[in-house]
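Engineer: This is a predicted model, with the sequence first.
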Amino acid sequence: MHISTYIILMCFGSVQLDQLKEILEKAELEIYIEETIPTVNPRYKLHYHITPPVGWMNGPNGFVFYKGEYHLFYQFYPYDTQWGPMHWGHVSSPNLVDWHTLPTALRPGNEQCFSGSAIDNDGIMVLLYTAHQATDDAPFYNESQYMAFSIDGIDFHKYKGNPVVILPPTGTQDFRDPKIWKNGNFWYVVLGSKTADHRGSVLLYRSKNLLSWEFKSILAESSGALGYMWECPDFFELNGKYVLLISPQGMVGRGDRFKNTYQTGYLIGSFSYDTCQFKPEINFQELDYGHDFYTTQTTENNGRRYLVAWFGMWESLHPEDVDGWVGAMTLIRELDLVGSRILMKPVEAITKLRLETIIEGEFHHNATIEFEKAGEIIVNIDLSENIELEFVGNNGGDKTSLRWSVEDGKVIVDRAGDVRQGTWEPLDTVTWRIFLDASSFEVFCGEGELVFSSRMYPNGDWRVINRGPQSLHVVAYTLKRFQPE
């Protein structure tokens, strides 16, 4: 028996056996994480993005402002660098930039703890998540919705009356990723699902007490072109319109669009709480055009809507898997809606990470900028000429180019021949704002009209080369190097 386990046993001698077992398992997990952290190879570990302390990370879960801090949870498997029985990892931040690792919030029991969301219910943090359980009959799993709660936002207890939402009206076994919010006297939740004939859909439920839920409507569903399953829905009002975020599986690529394994994007329209009907007014639009962006969580505070996504993609390679960890979150973005377009920009607090100014001035043809693993570059550009910037490690490794094509009117990210591109029509500022971390690349065009998020793996520090014909005015900063503590 580990000495720390023995101490806990001595301290909690009067606690009931089931509670004691839970305390011991929580403690043993945190001891394992602490003892494993020193074995992690930091060569690709991101410095100002959220990453797991050890093991596997995928989609973000509850994102909530609670008792003066932002809390973010994520899908987590601490014991391997491959997907496994899902836990909920947990970080918090006072400003959406400086993140601190907290104890693991949820551990699997008879169920895996799939994705969900978090809310502040009069000082009690409530988690609503999908319980994924194996069954003996096809399709050999069942999904229902469980609840957990905490009075301090750190130590969580599963509701003994789980599940609180058992089956969808369609009868499908795919029924997951609840996103919860309150309007008036009612709680609402949207869930990702699919129809009996394999078309993605989002289901809407309502409750007065968080425990008894009433099905209200199929909020939206695919006609067939938008895939066979919709994951991780989110639904909120933004600038007078209602936004439905979804992550469809099974979409077919079309030209430059939908080139990743799965997509994440949005529908915009009108909604009535009286009828619980959503009427989309635009076709599905992708949120991010990069290689590695899937499933999102949003939260609102002080009238601002913030978004984060898994900085990854299913069926993609993860070179850090031999280093003891896998996965990251994107920078937190603030959302805005202009017309029928969602704009995404980094939160204002990101500027607090700036340290040294590396260059402020002209960046000439074939000139080079070199800096350490964490950096930001702001590029003022002239769209009348082609542009090409090359990003590579000073000791080699992955090479990526960022280009502007005058002929096509497109921004192009070329990661070793794997191209993502999108049409860019600037609303105001004609700039690129580029964030580089130890194994990541994010570029925000203009006011956030077009965004690319891609993982890349340079060897050594960053080297940026101006391969294009025009001289560019740039400001480049090194950024504070820290990992979530």
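Structural biologist: Cool, the structure landed.

Engineer: from here on, contacts and neighbour counts on C-alpha atoms
Structural biologist: Will do.

Engineer: List the buried residues of the host helix or strand of Y129.
Structural biologist: Assigned by DSSP states H and E, Y129 belongs to strand 124-134. Within strand 124-134, the residues that qualify as buried by neighbour count (16 or more other Cα atoms under 10 Å) are 125-132.

Engineer: again, but for stretch 415-435
Structural biologist: Counting neighbours by 16+ other Cα under 10 Å, the buried set in stretch 415-435 is 415, 420-422, 424, 431-435.

Engineer: And stretch 5-14, by the same measure?
Structural biologist: So stretch 5-14, judged by 16+ other Cα under 10 Å, has buried residues 5, 9.

Engineer: Now tabulate the buried residues of stretch 415-435 in a markdown table and tack on distance to S193.
Structural biologist: Output for these, formatted as a markdown table (distance: Cα to Cα, whole Å):
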| residue | distance to S193 |
| --- | --- |
| R415 | 33 |
| R420 | 28 |
| Q421 | 30 |
| G422 | 29 |
| W424 | 33 |
| T431 | 39 |
| W432 | 37 |
| R433 | 36 |
| I434 | 36 |
| F435 | 35 |
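
Engineer: Assign A225 to helix, strand or coil.
Structural biologist: coil (DSSP: H, G, I helix; E, B strand; the rest coil).

Engineer: among the buried residues of stretch 415-435, which two are most distant?
Structural biologist: Spatially, the most separated pair among these is R415 and T431, at 20.9 Å (Cα to Cα).

Engineer: helices or strands next to the strand holding Y129 in the packing?
Structural biologist: Of the remaining helices and strands, those touching strand 124-134 by 3 or more Cα pairs under 8 Å, 6 or more residues apart in numbering; DSSP states H and E are strand 112-121, strand 141-150, strand 175-183.

Engineer: okay if I get those as JSON lines plus distance to W325 and mean neighbour count?
Structural biologist: Rendered in JSON lines, the data for those read as follows (distance: least, Cα to Cα, whole Å; neighbours: other Cα atoms under 10 Å):
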{"stretch": "strand 112-121", "distance to W325": "19", "mean neighbour count": "24"}
{"stretch": "strand 141-150", "distance to W325": "27", "mean neighbour count": "21"}
{"stretch": "strand 175-183", "distance to W325": "24", "mean neighbour count": "24"}
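
Engineer: Second structure follows, compare the two:
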Amino acid sequence: MASSHSLVVLCILVAVFGNSSAEQSRGLAEEIQLAEYIANKRPSINLRYRLRYHVAPPVGWMNDPNGFSYYKGRYHLFYQFYPYNSSWGPMHWGHSSSANLVDWVELPTALIPEKEQCFSGSGVVDGDKLVLIYTGHQLTSTEPYYNESQYIATSTDGINFSKYVGNPVLKSAPNDSPDFRDPKVWKYGDYWYAVIGSKTDDKHGRVLLYKTPDLINWEYLSIIGESNGTMGYMWECPDFFELNGKFILLMSPQGMAPQGDRYKNTFQTGYIIGSFNYTTNKFVPEVDFQEIDFGHDFYATQTLENGGRRIMVAWFGMWEVPYPEAQDGWAGAMTIMRELTLVGNRIIQKPVAAMNNLRQSTHTVTTFASNQEIEFEKTAEINVLSMDLTKSVSILITGTNGGGQAWIKWDPAVKKVIVDRGSNDIRQVEWTPIGAQSWRLFLDASSLELFCGEGEVVFSSRVYPDGNWKVTNLSPVSLNIEAYYLRTSVPFPYNASTSLTPILGIILLLSLLLPVIPTL
């Protein structure tokens, strides 16, 4: 039931706009009601696993990052969001913003489902507007009982968004596949281009290329990439960009069979390196598909180019796995932001430089002796320096009161880095350093991210300890380390400096949309 505040606002909106705009009035009232719901729900969230420097939903469920963009001096990160339960539901777009890719504030929910659920998409700046291009997922009465089209919504302040009255702007795939989603849009010359994930008639994943002069009238161009039957039945969340003179097709295939150490997650995320010509609209693969992250929990990447840097973020999660935090009133998170470069035939990932700003006090231990334990609070950065890769390494990460644990290992016999969460839940990959023989490990309240060497191998995995962190060197040799406590940089647990309160949200909505009402 709507609160009394929401009902009062709805009456004001209808009175000002009139009956002809009753639908718009109801939409604004829904936004205000949702803001109130989030504020009222937030105090009940259990904080035991709550991340301190990763973007996470204020309440409820989060999956894919969306609309990653830079607008009016701030980075904007949207995400798939269902506020009313900590499991997947009708998709909204949650919204966070940052000046530096590290310190994030919450903003009001950007998109609320109506006839369409608001599935994944991207964000671009067109003049003075921030434009969101997203997939409208609608239920139908005939098999497969859904259909997907592309919609747009615009904003002139980066907070309040209006859906285009002529939606959808792109109704269907060339073969009318109902799976037609996750548009990623960029500009080249006088045209906007988009890659969209879809399926062939025989259920093979593929990526389609479109262009438009105005983000409304779209022209189909070509198939950028397509599964040969071994690359899955659906390619989700495609991205297409140039990196160090080559073009990268980055996507998340569904339905790939495991092959030894590879493709062990429910679904995968990786990339193909090739060349592309804007005249022929043809992408020519030159290097086969490679996974971009080797951890347990990584999916649905988005990238952004700003200031000559290509920045990537991903959903720090995976489909069809348990989320222990779900019983606490929330589920899902984003990875930390990574800067991408291409070295030879692989993408190198490094944490954005601003991550160094999170460092607080330095831990006093520089020599980490065999069988020594170090306790941290909820966050830490641990750098293992000048590793002797002829010796085995084993580091146990667990809670001070037990709970979830992980072993991070180096096996010189097979030259593999291993992240083992126990019960044979292992991810591993060969590592040939191209420079530094070191590890950079980030621990948050229920996560680890490991960057090996220059970032040629990266693991992202969720781990759920009880209490604070306890790190034990189980290696037969001492390790040289430097370690830091990391400060909180996201809303925690809920304060005015890192989130827009419901009252502020209401004021913004009314002052921007109802100029006849005085602003406060």
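Structural biologist: Everything's here; your move. Everything numeric here is computed off the predicted structure, so don't read it as measured data.

Engineer: What would you report as the TM-score here?
Structural biologist: Taking TM-score structural alignment, normalised by the length of structure 1 as the basis, the two superposed chains have a TM-score of 0.99; 485 aligned residues with a Cα RMSD of 0.9 Å.

Engineer: rewinding a little: which stretch among the helices and strands packed on strand 124-134 of structure 1 comes nearest G13 of structure 1?
Structural biologist: Taking these one by one with Cα to Cα, strand 141-150 is closest: 23.0 Å.

Engineer: How far off centre is the closest one?
Structural biologist: Computed by Cα atoms, centre = their mean, to the nearest Å, the chain-centroid distance of strand 141-150 of structure 1 equals 20 Å.

Engineer: same deal with stretch 38-54 of structure 1?
Structural biologist: On Cα atoms, centre = their mean, the centre of stretch 38-54 of structure 1 falls 17 Å from the chain's centre.

Engineer: Report the aligned residue range of structure 2 for that stretch.
Structural biologist: Structural correspondence for stretch 38-54 of structure 1: residues 43-59 of structure 2, per TM-score structural alignment.

Engineer: average gap between whichever helix in structure 1 runs longest and structure 2?
Structural biologist: Among the elements of structure 1 assigned as helix by DSSP state H, the one spanning the most residues is helix 17-36. Helix 17-36 of structure 1, aligned to structure 2 and superposed, deviates on average by 0.8 Å (mean Cα distance after the TM-score superposition for structure 1).

Engineer: Mind listing residues that contact that helix?
Structural biologist: 5, 8-9, 12, 53-54, 78, 103-104 (Cα atoms under 8 Å, 6 or more residues apart in numbering).

Engineer: Give me the three-state assignment for S316 of structure 1.
Structural biologist: coil.

Engineer: Which position in structure 2 pairs with it?
Structural biologist: Taking TM-score structural alignment as the alignment basis, one finds that S316 of structure 1 is matched in structure 2 by V321.

Engineer: burial measure for that match, as a count.
Structural biologist: Burial measure for V321 of structure 2: 11 neighbouring residues, criterion other Cα atoms under 10 Å.

Engineer: now I223 of structure 2
Structural biologist: By other Cα under 10 Å, the residues close to I223 of structure 2 number 16.

Engineer: for the residue minimising distance to the centre of structure 1, what are its contacts?
Structural biologist: The centroid of structure 1 falls nearest to A309 when counting by Cα atoms, centre = their mean (1.8 Å). Contact analysis of A309 of structure 1 by Cα under 8 Å, 6+ apart lists 59-60, 293-297, 329-330.

Engineer: Please apply the same query to F452 of structure 1.
Structural biologist: For F452 of structure 1, the contacting residues are 288-291, 413, 441-444, by Cα under 8 Å, 6+ apart.

Engineer: re the thing from before, which one is the residue nearest to the centre of structure 1 nearest to, not counting chain neighbours?
Structural biologist: Taking Cα to Cα, 6 or more residues apart in numbering, and ignoring the residues beside it in sequence, A309 of structure 1 has T296 as its nearest neighbour in space, at 4.3 Å.

Engineer: on that earlier part again, which bit of structure 2 covers the strand holding Y129 of structure 1?
Structural biologist: Residue correspondence for strand 124-134 of structure 1 in structure 2, counting by TM-score structural alignment: residues 129-139.

Engineer: now the matching stretch, how far from the chain's geometric center?
Structural biologist: With Cα atoms, centre = their mean as the basis, the distance from the averaged C-alpha position of stretch 129-139 of structure 2 to the chain average is 17 Å.

Engineer: which residue lines up with V97 of structure 1 in structure 2?
Structural biologist: Using TM-score structural alignment, V97 of structure 1 pairs with V102 in structure 2.

Engineer: Its match: neighbouring residues, count only.
Structural biologist: The burial metric for V102 of structure 2, expressed as a neighbour count using other Cα under 10 Å, is 23.

Engineer: do the same with Y233 of structure 2
Structural biologist: By the measure other Cα under 10 Å, the count of residues near Y233 of structure 2 is 22.

Engineer: And it? What does it align with in structure 1?
Structural biologist: With TM-score structural alignment defining the correspondence, Y233 of structure 2 maps onto Y228 in structure 1.

Engineer: Wait, its match touches G192, no?
Structural biologist: No. Taking contact to mean Cα atoms under 8 Å, the distance of 11.0 Å between Y228 of structure 1 and G192 leaves them out of contact.

Engineer: what residues are shared contacts of these two?
Structural biologist: With Cα under 8 Å, 6+ apart as the test, Y228 of structure 1 and G192 both reach G200.

Engineer: For A148 of structure 1, what is the corresponding residue in structure 2?
Structural biologist: Looking across to structure 2 (by TM-score structural alignment), A148 of structure 1 lines up with A153.

Engineer: contacting residues around the residue nearest to its match when sequence neighbours are not counted?
Structural biologist: Leaving aside its chain neighbours, A153 of structure 2 sits nearest to K163 (4.0 Å; criterion: Cα to Cα, 6+ apart). Applying Cα under 8 Å, 6+ apart to K163 of structure 2 gives the contacts 151-154.
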